[in-house]
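Visitor: What follows is a predicted structure for the sequence shown.
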Amino acid sequence: MIESTLRTEDVPAAERFDYLRECLAKTVCPHELSCDSDAELRAEIRVIRLGAAVVWPVTVSAPLRLRRSMRMIREFDPEFYHLSLPLRGTLEIAQGDQEAAHGAYDMYVIDTSRPYDFRASAPPEHRLTPAPARPIADGRPSTAGREPDGAMYAVGLEVPKALVPLPVDRTARLLTRRLPGQEGSGPCWRAFSPGWCVRPPPSGPPTGPGWKQS
């Protein structure tokens, strides 16, 4: 396992947007990025490489839009299936003629070989509040002096399509659609995901229909 943590607060404010775009390109693939307020943008990505797969918990403090065009796909395509699990906030995704909005503890899959349009937004109570430095997952103190207590939290998983031997037409029907987090492997993914976050979501462990704690 190879792990690293990328933080926009490690670079000057004027460079954070370009730094985040570079981080996403290295972690997954190139995207076009846009943000409602560059000044408020704070993001942290924890990159965990597990063989050919990549897990990347992310925290974002401002509404963010990511688009992947056919031109970008022709230039570089890692040929991944991307599984997303939002832990707090909303993820809206459109791919092909399918689109959906997903809330906390929903799951969905997209294909990096097809164009898509993705929007991430924090809960309505989004605000930035002063917060003291505190230890994070890798044992080092956070460099952030202000913490997004209304941030969007999510966990992404990139899996090479070669490792998922399913017919293309079958996977195409699943793209962007909600996958039940309370069935199959969903509960396991939901249970471990908060622990992968750079800063675990303040809302606590998974709750809601179909979720049971032992």
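Guide: Nice, thanks for sending it over.
Visitor: okay, CA-based contacts and neighbour counts for the rest of this
Guide: OK.
Visitor: hang on, residue 106 packs against residue 179?
Guide: Yes. Counting by Cα atoms under 8 Å, residue 106 does reach residue 179; the two are 6.6 Å apart.
Visitor: can you give me the helices in this protein?
Guide: For the chain, the helices defined by DSSP state H occupy 16-27, 70-75, 168-174, 186-196.
Visitor: Can I get those helices in a markdown table including distance to residue 115?
Guide: Shown next, in a markdown table, are the helices of the chain (distance: least, Cα to Cα, whole Å):
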| stretch | distance to residue 115 |
| --- | --- |
| helix 16-27 | 15 |
| helix 70-75 | 6 |
| helix 168-174 | 13 |
| helix 186-196 | 26 |
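Visitor: Switch those helices over to a markdown table; also include mean neighbour count and distance to residue 212.
Guide: Compiled in a markdown table, the helices of the chain are given as follows (neighbours: other Cα atoms under 10 Å; distance: least, Cα to Cα, whole Å):
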| stretch | mean neighbour count | distance to residue 212 |
| --- | --- | --- |
| helix 16-27 | 17 | 33 |
| helix 70-75 | 12 | 40 |
| helix 168-174 | 11 | 26 |
| helix 186-196 | 17 | 9 |
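Visitor: list the contacts for residue 115?
Guide: Listed by Cα atoms under 8 Å, 6 or more residues apart in numbering, the contact set of residue 115 reads 67-70, 73, 95-96.
Visitor: Just the buried ones out of the residues you listed, please.
Guide: 67-69, 73, 95 (16 or more other Cα atoms under 10 Å).
Visitor: what's the closest of the residues you listed to residue 118?
Guide: residue 67 (6.1 Å; Cα to Cα).
Visitor: dropping in the other structure now:
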Amino acid sequence: MLPEVTFHSSALPPADRFECWRTLMSETHAPMDLRTENAHEFWVRQRNISLGEVTVYPLECNPVTFRRTPKLVRNSDPEAYHLSLVKRGAGVVTMGRETHAHSAFDYHTSDTSRPFEIISARESFEIIGIEIPKALLPLPPRIAGQAIGQRISSRDGMGALLATFLDQVTRDSHTYQPADGPRLGGVLADLVGSLFAGVLDADRSLTPETHRRALTLRIMAFIRSNADDPRLDIPAIAAAHHISVSYLHRLFQREGGGVTAAGFLQRQRLSRARRDLADPLYQGLPVHCIAARRGFSHASAFSRAFRDAYGMPPAAFRRQSLGLQAGREPVAAPQGS
């Protein structure tokens, strides 16, 4: 499990909730002047997940105003960038003379070296926050700083890829080992750097290593989204990303964590087929139909791959998972499958 600290206001007396959370936020981000109209009945839930030097924190709370004043900047500056993926709610960010509104599916950004004010709308909100040291970002500060304050969408491109990564890490944080934290933090730094570079059209300032890693992550996300299509193969994956097959293989050799592109595609298909076989909803769907709906064109190839991966044929796995008797045949496929 990744190192994690959980804060829930319901564990404290009402009079102490806001002040305790204010202290936590000053440690998570930087000293700030936090204000709320709900101090006496304040509600907040936050998890701080450590990814080495990077912190990710899912947060839900009542409306709040965050201020980082010039005096606070002079007194303490951890030299970090902040991003918030807005899951629910809306607000306004003011930095100097610029004011930007943000809403669900946007990112808002700030810089601990620059004064700012963030006012959330008069409703509770939900975000996934990121605190990342400037030194970790694979962009020169003069470049990265130009992205701060700009409105960035999480609906497509690198914004969507970063959102997928954040959702998975926060949802599955208990499945990772502590040693995975710094590696995940490095991936996150590369994704944020690529996001900023895309916003500024400054891709030339990224290192080749970051380009390769970001491209590999985009390809993996593409494979996950399209694995059920039986037409998806290695040439199709390469063509969709405007690269050669040989370069695709080299990317996975460098950044694939020991798995080939073909192996990653097959792993996605097998894991989904395995899940369907263990699901009572699909009990009436023949094995070859499950193979087909998960992208396998040939039932025999699916059976061999499944047995190699899980140590038993798919039909035997289904019987074991569902407690069926040997020899029992499916009688009907579920409607809408």
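Guide: The structure has been received and is ready for your questions. Just so you know, these numbers come straight off a predicted model, no measurement behind them.
Visitor: quick revisit: relative to residue 154 of structure 1, which of the helices of structure 1 is closest?
Guide: Across the helices of structure 1 (criterion: Cα to Cα), the nearest stretch is helix 186-196, sitting at 8.4 Å.
Visitor: still on that earlier bit, which members of the buried ones among the contacts of residue 115 of structure 1 are the farthest-apart pair?
Guide: Taking Cα to Cα, no two of those sit farther apart than 73 and 95, at 13.4 Å.
Visitor: Need the overlap of contacts for the two.
Guide: In contact with both residue 73 of structure 1 and residue 95: 114-115, using Cα under 8 Å, 6+ apart.
Visitor: lining up the contacts of residue 115 of structure 1 with structure 2, which overlap?
Guide: Mapping the contacts of residue 115 of structure 1 onto structure 2 (both residues aligned by TM-score structural alignment, their matches' Cα atoms under 8 Å) leaves 67-70, 73, 95-96 still in contact.
Visitor: Looking at those residues, which is nearest residue 27 of structure 1?
Guide: residue 68 (14.3 Å).
Visitor: Quick check: the nearest residue to residue 57 of structure 1 once chain neighbours are set aside vs residue 36 of structure 1, distance?
Guide: Closest residue to residue 57 of structure 1 apart from its sequence neighbours, by Cα to Cα, 6 or more residues apart in numbering: residue 155 at 4.1 Å. In this view, residue 155 of structure 1 and residue 36 of structure 1 are 22 Å apart by Cα to Cα, to the nearest Å.
Visitor: Neighbour count for those two, which is higher?
Guide: Between residue 155 of structure 1 and residue 36, residue 155 has the larger neighbour count (other Cα atoms under 10 Å), namely 23 against 11.
Visitor: what sits against the counterpart of the more buried one in structure 2?
Guide: Matched to structure 2 by TM-score structural alignment, residue 155 of structure 1 sits across from residue 128. Contacts for residue 128 of structure 2 (Cα under 8 Å, 6+ apart) come out as 56-59, 84-87, 166.
Visitor: what's the closest of those residues to residue 22 of structure 2?
Guide: Once Cα to Cα is applied, the member of the contacts of residue 128 of structure 2 that ends up nearest residue 22 of structure 2 is residue 59, at 13.1 Å.
Visitor: Pretty sure the closest one sits against residue 126.
Guide: Yes. Here residue 59 of structure 2 lies in contact with residue 126, judged by Cα under 8 Å, at a distance of 5.7 Å.
Visitor: before we move on, the earlier item: preserved in structure 1, out of the contacts of residue 128 of structure 2?
Guide: Under both residues aligned by TM-score structural alignment, their matches' Cα under 8 Å, what the contacts of residue 128 of structure 2 keep in structure 1 comes to 56-59, 84-87, 166.
Visitor: now, which of the residues you listed lie within strands?
Guide: When strands are assigned by DSSP state E, the members of those inside them are 56-59, 84-87.
Visitor: which one of these sits closest to residue 319 of structure 2?
Guide: Nearest member of these to residue 319 of structure 2, counting by Cα to Cα, is residue 58, at 39.6 Å.
Visitor: Touching, that closest one and residue 28? I think so.
Guide: No. If you go by Cα under 8 Å, residue 58 of structure 2 and residue 28 don't touch, sitting 12.0 Å apart.
Visitor: Quickly list what's touching both of those two.
Guide: What both residue 58 of structure 2 and residue 28 touch, as defined by Cα under 8 Å, 6+ apart, is the set residue 48.
Visitor: Tell me which residues of whatever helix or strand residue 318 of structure 2 lives in come out buried.
Guide: Per DSSP states H and E: residue 318 of structure 2 is located in helix 314-322. Buried residues in helix 314-322 of structure 2, counting neighbours by 16+ other Cα under 10 Å, are found at 314-319.
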